[in-house]
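[1] predicted model and sequence below, questions to follow.
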Amino acid sequence: MATGMARHRVTRVRWGDGAVAATTSTREDVVAREEPLEIRIDGTSWSVTMRTPGDDFDLVAGFLVSEGVIAARDELASLRYCAGFDEFGRREENTYNVIDAILGPGAVPPSDAHARHSTTTSACGICGTTSIEAVSKQSRFDVAGDGIRVDADVLAGLPDVLRKSQALFDRTGGVHAAGLFTAEGELLCLREDVGRHNAVDKIVGWAVREDRLPLSGTVLQVSGRASFELVQKARLAGIPILAAVSAPSSLAVDLAAASGMTLVGFSRGQSLAIYTGADRIEVGRGAPVEVG
């Protein structure tokens, strides 16, 4: 099975002020691996996503949650790697790039209107959806009533905890990360991938396979920006707080507000930008943030 890294020859060039000439060196280096993963549902091809190999069952299970197909462990009967077929219909050797998900009772099989007939890239989690209506999905979990409270210092410190735990990023410098935390800042699960949405799906998939949904009382910290798709994935998993080191999009803010989620951006050092749900964030001696 492929690992999350690949080796390539790279030529490095260095120069500086006053240098007579640039210096070059060629050596082998590691890069983050990116490969296609075909997802089948009950034996029928459904989607192809570009991802970093590793935690693939978590990725598929989380993707099914994000698509509204399942919301509990019992709704996913099994996951298995299977071989693909070449252009002539001949069975190929198992490359570990095809997974068949067998649904269980209570699952909602995707209809043709919600089918994905194109590749989902590592840059966009909703590419390939065949109708606008399919973009916004209903969650089975209510995050608005989640009474979680998080200290601002704890929340602002999560990006550092996330970064220190990124083993694949340390080697390649080319992957995103998502981390699931308790309100006290304890790291429950961390996943890395070339795609931001894949990293979150791997977190959600871990949770559903561990029978932890809904993820009430937790915080999802991501390494990049907060997009609509990430808010939606968090909402569908029952996560009440989403924090990002960068900015959210306008649609992400709108969805978080409508869902009763807390959305935080620019979490670093001793500052936060709280876009929705400020009452869940406490400063100093447990006093909630005042919105003026």
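    That came through, no problem. Numbering: from 1, shown residues only.
[2] okay, CA-based contacts and neighbour counts for the rest of this
    Will do.
[3] where does residue 229 land in three-state SS?
    Classification of residue 229 by DSSP: H, G, I helix; E, B strand; the rest coil places it in helix.
[4] what of residue 197?
    Residue 197 - assigned by three-state DSSP - is helix.
[5] also this one, for the comparison:
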Amino acid sequence: MLPAGDVRAVADLIQAHLRPGRPAPLPPEDARGVTQRPVQRWDGAALLPARDDDLAVEEPLEIRVSGDTVATTMRTPGHDRALAVGFLFAEGIIQSANDLGTLAHCGRLGEEGFGNVIEVTPAAGVLLDVERVSAARRGTLTTSACGVCGRRDVDDLLAVCPALPPGPALPPDAVARATGHLRQVQRNFARTGGVHAAVALDAQGHLLSAHEDVGRHNAVDKVVGALVLQGLVRGPRDTAPAPLTRQPAILAVSGRVSFEIIQKAAMARIPIVAGVSAASSLAVDLALRAGMTLATFVRNGRFNVYTGAERLLQV
């Protein structure tokens, strides 16, 4: 279990779930996510004087497990613990928050500092299998664009992550409205135009987790990591008997839907993925075999559905 210092670090996210039916609060703003640089604008006739412009921050985060570097990803600083937990969960290294001992940010427990290293130690008696991360991936740089797209195939994922069962059945409007939640959380995007967002919703449309990041896959890792820390998702190999409450039903993402986005949703057992833009061919193939519903171009009350249309109730 997480110690008191780490519990406090995510207490603002957990508190909303102590009262069923209440939506989660938006994640607190982090000053590290936005910086300024001078810019000059060409207005079509003249080059205007320089002024300060808001930019999304992009910095590396090194994720270590028991001193071993597992990955380094280019991310927007802030909510690094959730990012590290979501990454380890998506890789199958952890199955639930019960696998975690401490999460130290540059050697400090509790509040995140201004460094770029997260050190994860397992709970007593838990052995975290970092070898699950391929040798080609470990210790190398994961970019903010698409992670390590294409290095793992569908068969590898389904070997450790069975296809999702049927359900839940939701009205199409629930999917159509999902991406609307993105606009509510894109505070840094409103300032910079340079970050992506991801949100998780339950079957009633309540917001469970929401995050921004310069990378799509990082935003999803932060969302999934927050869900793991709240006990709202567990991995396919977790044997805990306690039922989950307020399970996530929809993952909505800005931008396109790649293979990695579907992979992370499948590991978190989120059955529906809604994207503002297009999907890749491998994302569609994985969603089909994983028994998921994939909707794209979810805008203005309309969308395309490639797989899992049986989850959409026709009323």
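    Yep, it's here. Computed from a predicted structure; not experimentally measured.
[6] quick one, what contacts the counterpart of residue 169 of the second structure in the first structure?
    Mapped onto the first structure by TM-score structural alignment, residue 169 of the second structure lines up with residue 149. Counting by C-alpha atoms under 8 Å, 6 or more residues apart in numbering, residue 149 of the first structure makes contact with 183, 280-282.
[7] conserved subset of the residues you listed in the second structure?
    With both residues aligned by TM-score structural alignment, their matches' C-alpha atoms under 8 Å, the contacts of these that the second structure also has are 280-282.
[8] looking at these, which are in strands?
    Taking DSSP state E, the ones among those that sit in strands are 281-282.
[9] using JSON lines, lay out the kept ones among the contacts of residue 149 of the first structure together with distance to residue 192 of the first structure.
    Putting those into JSON lines (distance: C-alpha to C-alpha, whole Å) gives the following:
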{"residue": "280", "distance to residue 192 of the first structure": "27"}
{"residue": "281", "distance to residue 192 of the first structure": "27"}
{"residue": "282", "distance to residue 192 of the first structure": "29"}
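[10] mind giving me the ChimeraX select for the kept ones among the contacts of residue 149 of the first structure, buried ones only?
    The buried subset of these, as determined by 16 or more other C-alpha atoms under 10 Å, is captured in ChimeraX by this line:
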select :280,281,282
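[11] where do the helices sit along the stretch 151-292 of the first structure?
    Taking DSSP state H, counting those that start in this stretch as the criterion, the stretch 151-292 of the first structure carries its helices at 152-164, 167-172, 196-209, 228-236, 250-259.
[12] check contacts around the residue nearest to residue 105 of the first structure when sequence neighbours are not counted.
    Closest residue to residue 105 of the first structure apart from its sequence neighbours, by C-alpha to C-alpha, 6 or more residues apart in numbering: residue 75 at 5.4 Å. Taking C-alpha under 8 Å, 6+ apart as the contact definition, residue 75 of the first structure lies against 103-107.
[13] ok, the residues you listed in the second structure: which stay?
    Under both residues aligned by TM-score structural alignment, their matches' C-alpha under 8 Å, what those keep in the second structure comes to 103-104, 106.
[14] would you list the buried entries among these?
    103-104.
[15] select from the kept ones among the contacts of residue 75 of the first structure every entry located in helices.
    Using DSSP state H, the subset of those located in helices is empty.
[16] make TSV out of the kept ones among the contacts of residue 75 of the first structure and add distance to residue 96 of the first structure.
    As requested, these are exported to TSV (distance: C-alpha to C-alpha, whole Å):
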residue	distance to residue 96 of the first structure
103	20
104	23
106	28
